[in-house]
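**Q** Sequence first, then the predicted structure:
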Amino acid sequence: MSTAKLAGTGQEYRIGKILCIGRNYAEHIKELGNETPAAPVIFTKPATAVIGDGQEIVIPPYSHDCHHEAELALLIGRQGKDIPREEAASYIAGYGVAIDLTLRDVQGELKKKGLPWDIAKGFDTACPLSDFVPAEQVADPQRLQIRLSVNGELRQDGSTALMIHQVADIISYMSGIFTLEPGDIILTGTPAGVGPLVSGDIVSTEIPGVVALRVSVK
C-alpha cells in the first residue's frame, strides 16, 4: 500500500488517485514541439507507480527513452467537489516534489495511433514522490523553485510562477471532473529541461527549503 507522509506530524494518507496536468509551462510545451492546449491536459497514474526517497526507478524493457519531469505535488487533505478557486487552498494538506517519468518513445508511438498512453506514464516506479510539508509552511505555492539534477548536473530549474494554470485553478478544474478525496495527489506540470535517464543515473530533485527527493535508476 502506497502512503503519503506529512512531515513532522506523524500523519500518513493512503494514496488514492494521482491526477496529473500536462503542458502547464510554456517553455516545456515549446521544447517538445506541442501546441498550447485551450484547457488543462489531464492524465492519471496509479498509486502502484509511487516510489519514495532512496528507492530505484526500473525502466520497463519495452522502452528505450525514459524522461524525467520534475513537478510540484499537492496532497489533498479533505473531500471536495466543484471547489471554487478561492477555496482551493483549504483542500491542500501538504506540498511535495515528484518526478513524472515518461516513456517518450512509447508515448510518441501511441499518440501517433490516437491510442491512450497510460503505459508510458503509469508503469511501476513511474512516480518518485517525496514526503510532504504541511501546507501552512508554504506561504505561496506560485513562488517556488523546482530543480532536478542527474549525476550532479542541473537539468531543470524553473519557477512555479511560470505555470499557465495556477494551483488554485488546477484544483478547481479537476474537482469539477473528479471528486477529490483525502490522499489524492495532484502533479502540476513540469518546467523546461526534461531529458533522458539511463541505468546507473542518480536523480535528485528539490524545492529548495521545502522538500527534496533522491532516487537511482536500476
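**A** In hand now; what should we look at?
**Q** okay, CA-based contacts and neighbour counts for the rest of this
**A** OK.
**Q** Now do the contacts for the residue most central in space within the chain.
**A** Nearest to the mean C-alpha position of the chain, counting by CA atoms, centre = their mean, stands residue 187 at 3.4 Å. Shown in contact with residue 187 (CA atoms under 8 Å, 6 or more residues apart in numbering): 18, 19, 20, 21, 71, 72, 73, 74, 98, 100.
**Q** separation between it and residue 60?
**A** As judged by CA to CA, to the nearest Å, residue 187 and residue 60 stand 22 Å apart.
**Q** Residue 16 now?
**A** Taking CA to CA, one finds residue 16 at 23 Å from residue 60.
**Q** higher neighbour count, these two?
**A** Remark: of residue 16 and residue 60, residue 16 carries more neighbours, 20 against 15, as counted by other CA atoms under 10 Å.
**Q** so where does the more buried one fall, helix or strand?
**A** In the assignment (DSSP states H and E), residue 16 maps to no helix and no strand.
**Q** Distance from the chain centre to the helix or strand containing residue 216, please.
**A** Assigned by DSSP H and E, residue 216 belongs to strand 211-217. In terms of CA atoms, centre = their mean, to the nearest Å, the centre of strand 211-217 is found 13 Å from the chain centre.
**Q** what's next to it, contact-wise?
**A** Here strand 211-217 makes contact (CA under 8 Å, 6+ apart) with 52-59, 96-98, 128-133, 197-206.
**Q** Comparison target, given below:
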Amino acid sequence: MVDFRDVKNIYCVGRNYAKHARELGNEVPSSPVIFSKPTHSLHSAEGELELPFQLGEIHYELELVIKMASAFNPNQSLDKVIDSIALGIDWTARDLQTTLKAKGQPWLLAKGFKGSAVLTEFLPVPNESDIPHLSYSLVKNGDVVQEGKPEQMIFSIRELLEYIDTHLGLNEGDIIFTGTPEGVGPIQSGDVMELKLYHPHTDSSYTFGPLKITSMKNT
C-alpha cells in the first residue's frame, strides 16, 4: 500500500490537454486552471475502492503526478526539485461538477470526496530531458481508455510548478496532479482499473493495480 503520511498539499490542474478540454466543451485555457483536494481523498491504486455513486455519474481521469522534494527553485533542474513521480486517477462527480460550474461555484464537492484521488506508488524521477517522453495509460476492464504523454500538455511541468509556486507556494511533500488526456468517461460498480507507466529511454514499464470499484454501502 502507498504511504500517504508525508503528503502535504494536493494541487490539481484542469484542462491541461487541449483535446480533453474540447471533449468536455471547454475552452483551451490561457493560464493553468488550479484546484485542490483534501488529503483524505487519497487512496491506493489497488484493492477495492468505494465511490459515492449517489452523486451521479463519476468519471475517471488519468494523470501523471509529481511529488516535490523541496521548495521550488526555478534555477534548478526538475529532477532536483521533484522527489518522485506516480500515476493517479482524479475521480470526478461529473453531474455534480456540471451543476456547480453552472452556478459559478467551486468544484470541491465534485472533486474532493473520500477516495477521489487515487495514487500509485512513487517512482524515482527521471532526468529532466526524459520527463516529456514518459507515456502512461489507463486500462478499464482490460481495454485501454486513456493514453497520454507530458509533451502533449498545454503547460509543461516546469510552467505548472512556476505558476503554482508563484500563486500558492510549493514545498517538500506537496503533490501535483498535472492534468488528464482525452478519453475520460464513466465508471460503474464492478469495473476494474489498471494504470500503466512506460519510460522509453530505459525501456522500463510499470503496471499498477488492479483497483476494483464498488458502490458505497449507503447508495
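**A** Cool, got the structure. All values derive from a computational prediction rather than experimental measurement.
**Q** Look up how far residue 33 of the second structure lies from the equivalent of the residue nearest to the centre of the first structure over in the second structure.
**A** In the second structure, the residue equivalent to residue 187 of the first structure is residue 177, according to TM-score structural alignment. Going from residue 177 of the second structure to residue 33 of the second structure by CA to CA gives 12 Å.
**Q** Overlap of the contact sets of those two?
**A** Residues touching both residue 177 of the second structure and residue 33 (CA under 8 Å, 6+ apart): residue 13.
**Q** got the residue ranges for the helices in the second structure?
**A** For the second structure, the helices defined by DSSP state H occupy 18-23, 78-81, 94-102, 108-111, 157-167.
**Q** Which residue numbers in the first structure does the last one align to?
**A** Structural correspondence for helix 157-167 of the second structure: residues 167-177 of the first structure, per TM-score structural alignment.
**Q** And for residue 179 of the first structure, the neighbour number?
**A** Residues near residue 179 of the first structure, counting by other CA under 10 Å, number 13.
**Q** Go ahead and confirm it touches residue 79.
**A** Yes: assessed by CA atoms under 8 Å, residue 179 of the first structure is found in contact with residue 79 at 7.1 Å.
**Q** Check the burial of the counterpart of residue 101 of the first structure in the second structure by counting its neighbours.
**A** Counting by TM-score structural alignment, residue 101 of the first structure corresponds to residue 91 in the second structure. Counted by other CA under 10 Å, the residues lying close to residue 91 of the second structure total 25.
**Q** now swap in the one 5 residues further on and tell me
**A** Around residue 96 of the second structure there are 18 other residues, counting by other CA under 10 Å.
**Q** Let me know whether it touches residue 55 as I believe.
**A** Yes: between residue 96 of the second structure and residue 55 there is a contact at 6.6 Å, judged by CA under 8 Å.
**Q** got a list of contacts for stretch 152-169 of the second structure?
**A** For stretch 152-169 of the second structure, the surrounding residues in contact (CA under 8 Å, 6+ apart) are 16, 17, 18, 32, 34, 72, 74, 78, 150, 170, 178, 179.
**Q** so can I have a markdown table of these showing neighbour count and distance to residue 138 of the second structure?
**A** A markdown table is the format used below for these (neighbours: other CA atoms under 10 Å; distance: CA to CA, whole Å):
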| residue | neighbour count | distance to residue 138 of the second structure |
| --- | --- | --- |
| 16 | 24 | 17 |
| 17 | 24 | 16 |
| 18 | 18 | 18 |
| 32 | 20 | 23 |
| 34 | 19 | 23 |
| 72 | 22 | 29 |
| 74 | 13 | 32 |
| 78 | 22 | 25 |
| 150 | 23 | 15 |
| 170 | 24 | 28 |
| 178 | 29 | 15 |
| 179 | 28 | 14 |
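**Q** Now intersect those with the strands, please.
**A** The strands, defined by DSSP state E, take in residue 34 from those.
**Q** Looking at the contacts of stretch 152-169 of the second structure, which is nearest residue 26 of the second structure?
**A** The closest of the contacts of stretch 152-169 of the second structure to residue 26 of the second structure turns out to be residue 18 (CA to CA; 9.3 Å).
**Q** Now which residue in the first structure aligns to that closest one?
**A** In the first structure, residue 18 of the second structure lands on residue 26 (TM-score structural alignment).
**Q** give the contact list for that match.
**A** Applying CA under 8 Å, 6+ apart, we find residue 26 of the first structure in contact with 36, 162, 163, 164.
**Q** Skipping its backbone neighbours, what lies nearest the counterpart of residue 194 of the second structure in the first structure in space?
**A** Correspondence of residue 194 of the second structure to the first structure, assessed by TM-score structural alignment: residue 204. Spatially, and ignoring its direct neighbours in sequence, residue 204 of the first structure is nearest to residue 214 (4.4 Å; CA to CA, 6 or more residues apart in numbering).
**Q** do residue 79 of the first structure as well
**A** Residue 79 of the first structure sits nearest to residue 181 (CA to CA, 6+ apart), 4.3 Å away.
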